[in-house]
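Sequence and computational prediction follow.
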Amino acid sequence: MSEATQTAGGVVPPAVEGIRLAKAFGGVQAVDSATFSARPGEVHALVGENGAGKSTLIKLLGGRLRPDAGEVRAAGRKVELHGADDAHALGIWTVFQELTLLPWMTVAENLLIRREPRGRLGLIDRDRMVGEADRVLTWLGIDHIDPRALIEDLSLAQRQMVEIARVIIQDPSTLLLDEPTSSLGEKEVAWLFELIQGLRADGKCIIFTSHRWNEITSIADRITIFRNGAEVGTFTEIDEDRAVTLMTGRQLEAFYPQPPARAHDRAVLEVEELAGEGLRNASLTLHASEILGVGGLAGHGHRELFFSLFGAQAHSGRIVVDGRPARIRSPRDAARLGMALVPEDRKTEGLLLPLSVRANLTLAVLPAVSSLGLIGGARERGLAQGMVDALKIRTPGLGNPVRQLSGGNQQKVLLGRWLLADSRILLLYDVTRGVDVATKHEIYELMMRLAGEGRALLYYSSDAEELAHLCHRVLVMREGRIAAELSAPGITAEDIVTAAVRESRAAD
């Protein structure tokens, strides 16, 4: 039934609706007779676990997918969306979690694609294009991105801002935002929310998905919860505990598990005076059975630290692994030393999206599943299935492309790859970014189990609360160096933020 809004000017129909929508992929029912509507002039949050059907619903409303059953309505009228262009003609635009920018083109070229300024002979006027792009960025309050820069040279957060800007300049009446903040820092989130508030004030409809509850409650007028492909309720107010129960169908007892007691005081990774792009003589020691957190404000060398340790970035300094000096010049060198990196951008830096779940899981152990250069199917399937079962990876089958999995399950595949390789030193870089609350809890529990087995975890998170609750110690970085060291028990998120924003004593 259509949900209209009564105003002084009369009855206003919903900006966009999905009525009893259904969509299946193979044997997986992604959306199951789901009904959803959003009004003009509101921010409507859509929340649920990874795999609950949120992204599929957004693709149905935005014309990227066609429903198997049900109907889509815009401004109260049934519409047939045969593609994104049909949705665009109705003023419905989408910003996807998976970036759609062309990395080998400039910011200006991406912003003005299909609407480039042209000269008399129909050729693109490059100077005018840069000027127009610069005016767009300035209008949107983006003053730190050069319109001449290549997309591939931008940070993940900057790319996401360009993606958002490219849609905003289309003046959408309905804006679908699929986890737009998952790669943004605090400053960028504040920028986006100011933008959203302006759009809402102009009467636009914004549909917003996020796994960060504080973001949802700070920006949303209404919240619809999805579970197993269908809506379970729409609320103007709901507390997080109740929402988690509705999302998962169960209660999570203690959201942050207690870190295990350190069984060893043996140093497995020692770093002295590590320097390079973004790093200024960073030093640290990581012990067996330890979860060592790394925090601080975004852009202060965290990513460079992790990528240098894994041999993916040039560096100088001394690295000692298990008491022996190590020369790490490539990820292969690091992997041979029992090190593993799980990066923040699993889609472009971790997984091979067209390949199967099985192939992605066993990528680091191919010698163990091969003989005479041929992969043994039974052995590979056995190892992959064992990890799928152990990590509770939701997939239709081992042969399905990993791109078909939800974000949380993709993250589990990446973690499972390195667990199959029996890596002893795990470099976990923002591994819960863009992951639903239940999967986060499963990852937390896995971290505790791995530390209890004697593995060493170096763990960066953009969430200070995670660091405070999950780590034995937290190193706070400022300007590429270790500025402070905090030890549990008693670490708070406020301690981490305070150490990040002011000069602190250097860690020993």
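On my side now, so go ahead. Numbering: from 1, shown residues only.

rest of the way, CA atoms for contacts and neighbours
Fine.

Do a quick rundown of the helices in the stretch 101-250 of the chain.
107-111, 126-139, 156-168, 186-201, 213-219, 240-248 (DSSP state H, counting those that start in this stretch).

Pick the most deeply packed of those.
helix 107-111 (a mean of 25; mean count of other CA atoms under 10 Å).

tell me, what residue is most central in the protein?
Centroid-nearest residue in the chain: residue 434, 3.4 Å away (criterion: CA atoms, centre = their mean).

do you know how far that residue is from residue 61?
With distances taken as CA to CA, to the nearest Å, residue 434 is found 21 Å from residue 61.

try residue 493
From residue 493 to residue 61 the distance is 38 Å (CA to CA).

Please identify which of these two sits among more neighbours.
Remark: of residue 493 and residue 61, residue 61 carries more neighbours, 28 against 16, as counted by other CA atoms under 10 Å.

For the closest residue to that one other than its chain neighbours, pull up the helix or strand it's in.
Closest residue in space to residue 61, ignoring its immediate chain neighbours: residue 72 at 6.5 Å, by CA to CA, 6 or more residues apart in numbering. Assigned by DSSP states H and E, residue 72 falls within strand 69-74.

Got another one to weigh against that:
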Amino acid sequence: MLQLLGLSKQFPGVKALDNVSLSIHAGEIHALCGENGAGKSTLMNILTGNLQPDTGQILLNQQPIQISGPAQATELGIAIVYQQLSLIDGLTVAENIFANRQPRTSLGLIQYKALYQQTQQLLNQLALTDLHPQTRVADLSPGQKQMVEIAKALSQNPDILLLDEPTASLTGRETDILFSLLRQLKAQGKAIVYISHRLAEIFALADVVSVLKDGRYQATERVSNVTYDWLIGRMVGREITMDKSASVATKDVLLQVENLSGERFQHISFHLHRGEILGLAGLVGAGRTEIARAIFGIDAHSSGTIRLKGQTVQIKHPADAVQLGIGYLPEERKRLGLFMEQSVAQNIVTACPPAKGLWFDAGKVKTVSESFREQLGIRTPSVQERVGNLSGGNQQKTMLARWLLANPDVLIVDEPTHGIDIGGKAEIYALLRQLAAQGKGIILISSELPELLALSDRILVIREGELAGELNGANATEKEIMTLATK
């Protein structure tokens, strides 16, 4: 159905794609794998008309095409579910799904009754019973927003569906719904390109897998013919170890939370030791992120006490938390963590801008940023590059660099490897362990149970806004976590 012949794309200082050729067949789920920066998202942006290739050709049903923009991609039957959401928070679910395609009267006015009816039919088809057409997208959870993004793509009835990390924010139930839908679309003869860093998904879902590395095509194989080790070897080109390391936690209590209550959580009490990685587990929507936001001062808490190094503290604003030595890496890096239009350097120094006396020290900004670029392996042609141009993994490293510079005693990391490849995950795991070894206390919120089990000294399980139990990280199991999270 779709052939890519010798596609190349150059950005300043980076060759994102280098002579890539692929064939995508009807009635097939074709997985696309590679580390962050391998060129997967660039390829998707070319197929949706957001970017034009420097060289190469695209054939659709054996006919050469040039995709001038997203509108033409839609006309050609190509739809995409983006890794970074393209929704507008101020609009409703219905207005987002049918943006620019709303039913209208002869005078051009939107027929809202018909719009809501069409949206409800689609949501019913997708088994999204917890979503309503008139709900503002701003009021949805990250997982619900992702399902709206998927519904938006499917509403176009595409022949070719591109999905870029579609399950990164989804619950297990939502993932099952999506997989069922994709299998139905495959049976209808649709072509599906599926990008995911979760290798288990690829082996569960895909028929064929292709690998990119550093913008170059590596291989294509039937999934039934390959192993995890083969796939990782083609993606990374080096051995990846994800073993659990020995605990470096001390008995010194850094942070103590007592009877904390707020929006979507109540009566939360726990303590965090120096050198400890404390995992927070639970289903999406259980209240883990809300607890983190209250500790960091983004949201107010209605009752409870927070103690830092034995002293009761009042945190009414994130600036208070930063001053006290608390850092926070949010779940949604694009919307809440980074200034996407600013440079890598400007993002790194946001929490702790270098000064020379009373003046901002621009020279030191560059020196400090270059140091972190080298230390963390941030792939960017320059620290002056706009951070929005970086891959997801390198954006995440930029946020980590910000907090390494600020040097907090307590670091809260919410889904730190969201949308990051297996090699990038290993690097971030090593960084978190390094920070713990330096005596930092780390609160790790993650929906990936293997990640929690690999990193955490203790695991607190949150269920429906309450503390459901505590497990020792050394011998906890996924079954125990899920039992506490769901019973």
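Arrived safely, thanks for sending. What you see is a predicted model, and the numbers here were worked out from it, not measured in a lab.

before we move on, the earlier item: with structure 2 overlaid, report how far the strand holding residue 72 of structure 1 is off on average.
Strand 69-74 of structure 1, aligned to structure 2 and superposed, deviates on average by 0.7 Å (mean CA distance after the TM-score superposition for structure 1).

Tell me which other helices or strands the helix or strand just after that strand touches.
Remark: after strand 69-74 of structure 1, the chain's next helix or strand is strand 77-79, criterion DSSP H and E. Contact partners of strand 77-79 of structure 1 among helices and strands, from 3 or more CA pairs under 8 Å, 6 or more residues apart in numbering; DSSP states H and E: strand 69-74.

Now do the buried residues in the strand it packs on.
For strand 69-74 of structure 1, a neighbour-count test (16 or more other CA atoms under 10 Å) marks 70-74 as buried.

check contacts around the corresponding residue of structure 2 for residue 20 of structure 1.
Matched by TM-score structural alignment, residue 20 of structure 1 corresponds to residue 6 in structure 2. Residues in contact with residue 6 of structure 2, defined by CA atoms under 8 Å, 6 or more residues apart in numbering, are 18-21, 55-57.

try 6 Å
19-21, 56 (CA atoms under 6 Å, 6 or more residues apart in numbering).

number of nearby residues for the aligned partner of residue 249 of structure 1 in structure 2?
In structure 2, the residue paired with residue 249 of structure 1 according to TM-score structural alignment is residue 237. Neighbourhood size, residue 237 of structure 2 [other CA under 10 Å]: 12.

what about residue 237 of structure 2, distance to residue 68 of structure 2?
Counting by CA to CA, the gap from residue 237 of structure 2 to residue 68 of structure 2 is 35 Å.

Please apply the same query to residue 483 of structure 2.
Counting by CA to CA, the gap from residue 483 of structure 2 to residue 68 of structure 2 is 50 Å.

And those two? Which one has more around it.
residue 68 (15 against 12).

so where do the strands sit in the stretch 151-300 of structure 2?
160-164, 191-195, 208-213, 216-222, 253-262, 265-273, 277-281 (DSSP state E, counting those that start in this stretch).

Indicate which one of these is closest to residue 332 of structure 2.
Closest to residue 332 of structure 2 of the strands of the stretch 151-300 of structure 2, according to CA to CA: strand 160-164, at 15.6 Å.

Could you check how far that closest one is from the centre of its chain?
Centroid separation between strand 160-164 of structure 2 and its chain, computed with CA atoms, centre = their mean, to the nearest Å, is 17 Å.

again with stretch 170-182 of structure 1
16 Å.

just stretch 310-326 of structure 2 next, same as before
27 Å.

cool, and stretch 103-120 of structure 1?
27 Å.

mind checking the end-to-end distance for that stretch?
Span of stretch 103-120 of structure 1 from end to end, CA to CA: 29 Å.

ranges for the helices of the stretch 251-400 of structure 1?
302-309, 331-336, 346-349, 357-361, 377-391.

Right, I'll call it a day here.
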